[in-house]
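Enquirer: The sequence and its predicted three-dimensional model are supplied below.
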Amino acid sequence: MATSLSSLQCEINGCKRGAVALCLHCSNHICTKHFQEHTQMINQQLHPLIDQLNKLSNKINYLTIADVIDPQQNLEKWRSESHRLIDEIYEKKRCEIEKLIEQDFIKQKNEQMKTIIDLKQKLKIWSDENETTSNEVRIIKQTLEDTEASLLYFQKMFVQIETKPLIIDPDFVFVQTRFITKQQPVHDVSFHLENLKCTNVKTLPIDISEWRLRYCANEEHVLVYNGTSHLYLYDTDLNFIKRRKIKDSYYMDHFERYDVIDMCWCESLKKILLLTDNHLLEFALSNDRIEVIHTVKRQHNFDFSSNFYRCTCSNESLYISYPNGLPLIDEYDLSTFDFLKQWTSPQTCDANAWIESIRCNYSKKQLGLSIMKAREQRIDLREIKTMNFVWSTRIEDVKYLRGLYPLRNNEWFVIESSDDGILFHIHADGTLTSKVKYNGKKRRPILLFN
């Protein structure tokens, strides 16, 4: 049965008046007096807000270039650091010169003085005896000439310094503006991948369907799976080393599906993790051994077609995602491969979205997620321990975002798969800064970085 306001008492402490309204500000039933006081209190809060707004408006209105943090400060800092480096090299070499002089100068000088003293003694003897031969005079002249030449050489060549011109590349200093807006214009850049300076990018020609190509790299090797029953190992210059068969008698007894759908380098284990539809394989390059990790299994009760899809790892955990619209990420302990937790929506992505790619940024302990949702494609960054949201960047007018790769300085690369492939460069703050076109029909980019 509903209670009328007339039967309620004002809920403000000490007030015995009847309630006339429900205050949405404090969620209490209040009388007319306290209703007016609450209304006045709320209205009074507007005045400082108006003052604050006016002050902010004046700041923006009178903002000048001089008020902006001087961009030349960074340039001056670079200049000072460069000069400091030159001064350090100069001081080091100056000390080397002083050390050489201290060690050898007195020795060289004394040797020359000894020659002069010996010659003086001979001249005095010959002069006193007054019996000098023409041959002795010739020897004296030759000795004087040799000593004088030696002195001249000593003065000019005692310490030799060879310098090389200091080469300053204008690209050492990169200048750009960065607008704080919701959507940044993306600059088209067209050049060869080999000239890309923000990472070490190489290309590997492989004549197969692009969707079947999988690869990963460490500081020494690149492992490539091209959709066949073999793995191909290269060095970081993409020189072929060897071929390794995945399926042998050992694996045929355990499972039939052996297509590698994703792989990642595990720094803490010093091994490559290979993900198939139903299994996780551990590949040790040191002994060429592949083992099945039996504790890693599907952790959901959906249809059987929703098998494993993508994997990545931090220094402590392994993360596996699923396809077919499942916003799930399974977390395993890397030391034991025991199941720890299943992350789901909204901690991973929207309930009606799914994760196309997942990669870990070791240095920042963050997960990059390539999210697919109807016609929307975006890159989300989340904290690795809590899945707390960091930033999200929507990428427009693309067919299919497939590859996601962390770079140095906490930046990211995204690969769009099509005949006219595009590499998207995302800044550490989530700003989409540039895109690089490449011939995706003929070549697939292999990104190598520390």
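Expert: Yep, that arrived. Numbers count the residues shown, from 1 in each chain.

Enquirer: alpha carbons only for contacts and neighbour counts from here, please
Expert: Fine.

Enquirer: just the helices in the stretch 151-300 of the chain please.
Expert: In the stretch 151-300 of the chain, helices defined by DSSP state H, counting those that start in this stretch lie at 249-252, listed in chain order.

Enquirer: this is the other structure I want to compare:
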Amino acid sequence: DRNKLINDFRQKLDKWRDDSYKKIDLIYEEKRKELEQDWTERVAKPRKGIDLMQSKLNGLIRKKKATHEDISRSTTAIRYIDQKIKDIEQKGIQMNIPTLFIDDNLTYIKESKIEETDEFQLLSSYRSIDCSAQSGVAFAANNENLLIYESDYLNLLNRDLVPIQQIPWRYGHIYDMSWSATLTNFIIITDKKIVYLINESSLSLKVIQSIPQEKWWSSTCSDKSLFLSTYGTDANIFQFNLLSSFELIKRWRSPDTCREYESIHDINYANETLALIITDSSTKIARLEVRSSTTLTQFWSFALNINHISYQPSIHCCQIKYSEWIVIIENTSNIFHISKDEKLIRRRISWAGIRVFRNWIRSQLRPNTKLCGPR
């Protein structure tokens, strides 16, 4: 229905606008407090100093203990400080407020047809980050920032891959992380079976107590739900409500998730669908399945032309424009580009190491996309 589609788009656009206003208001409040603190340090405190000095001098005069030298020295100091304050008040506080830049391409309307000339191209990297595959790397991105786990540290970078903040991580090896636009927090799962909320601004963490301890392996978020899959064969998928303190909505078990001898290597939400990377422990064959995010009904499946065994690098997927999918096999040269009607558009074999592409973050990947390196 046309009106429903338009209303849905408007709601998403309104939510994006409201979230942007909240972020602007937050920055405004921080800068306002900084301004008040700066004014206090430069003007209010010296004024109190003058009042205190004048009070002490008056006390000495009343007690007839003040010498001419005391009076002269105090008067000179008071006049000097008073002149400094007047200079500051006259010049004012110099502020550099740059114009807010908003990229028109942050939101876009998808075309209904795919032109042959608009085929996905893997461009040369604008910037890259060297990562240590031995220690394990995990990524998650939103429209503004990128969170990276490597060598027992969490690193927050901006869209130009410039470091913003770093904190040590001592809470177990991170298997996966994802971004929740609804909560404006990162979600992290570890080998300790614990799920954490990570604040984007401060990188402070909070254990999500309502989520049970399971062998969590992969995570993804919709606007309303958090989906978690478990490690190993006979994998389960849990759905938790983001809007009601992570209340459990549903738990899917085998054979609804996969067969008892199969594993789920990755789970990724996009447009009311869940993409699953499933591997068969008996045949070693991997496949991409796209399913309904509400019922797990399979829409289509694509067999990846690779043999995969448990100790090999993981496989990850993400949706790009036109409901197409990218599948990446870590630490190999394999990148699959798959159409929305389960056809292989291109298989790229020029992947060299682990790199984060700025062009992907800005134009290809969805805001909730996970970018993951070796677990």
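Expert: Structure's in. What do you need? In this text, all values refer to a predicted model and were calculated from it rather than measured experimentally.

Enquirer: What value does the TM-score take for this pair?
Expert: TM-score for the superposed pair, counting by TM-score structural alignment, normalised by the length of the second structure: 0.59. Supporting figures: 240 aligned residues with a C-alpha RMSD of 2.5 Å.

Enquirer: Show me what Tyr234 of the first structure lines up with in the second structure.
Expert: In the second structure, Tyr234 of the first structure lines up with Leu157, judged by TM-score structural alignment.

Enquirer: right, and its match touches Leu147 too?
Expert: Yes. Using C-alpha atoms under 8 Å, Leu157 of the second structure is in contact with Leu147, at 6.4 Å.

Enquirer: Pick out whichever of these two has more residues nearby.
Expert: The neighbour comparison of Leu157 of the second structure against Leu147 (other C-alpha atoms under 10 Å) goes to Leu147, with 28 against 18.

Enquirer: how about the nearest residue to the more buried one, chain neighbours excluded?
Expert: Among residues not flanking Leu147 of the second structure along the chain, Leu156 sits closest, at 4.6 Å (C-alpha to C-alpha, 6 or more residues apart in numbering).

Enquirer: Tell me how many other residues surround the one you found.
Expert: 24.

Enquirer: Could you report the distance from it to Ser333 of the second structure?
Expert: According to C-alpha to C-alpha, to the nearest Å, Leu156 of the second structure and Ser333 of the second structure sit 27 Å apart.

Enquirer: With Leu161 of the second structure instead?
Expert: 23 Å.

Enquirer: Between these two, tell me which one has more neighbours.
Expert: Leu161 (18 against 14).

Enquirer: Is it correct that Ile86 of the first structure falls within a helix?
Expert: Yes. Under DSSP: H, G, I helix; E, B strand; the rest coil, Ile86 of the first structure falls within a helix.

Enquirer: What about the equivalent of Thr230 of the second structure over in the first structure, how many residues nearby?
Expert: When the first structure is aligned by TM-score structural alignment, Thr230 of the second structure is paired with Tyr322. For Tyr322 of the first structure, the number of neighbouring residues by other C-alpha under 10 Å comes to 23.

Enquirer: Surely Tyr322 of the first structure touches Trp343?
Expert: No. In this structure, Tyr322 of the first structure is not within contact of Trp343 by C-alpha under 8 Å, at 11.4 Å.

Enquirer: what sits in contact with each of the two?
Expert: Common contact partners of Tyr322 of the first structure and Trp343 (C-alpha atoms under 8 Å, 6 or more residues apart in numbering): 328-329.

Enquirer: the longest helix in the second structure is where?
Expert: The longest helix of the second structure (DSSP state H) is helix 2-39.
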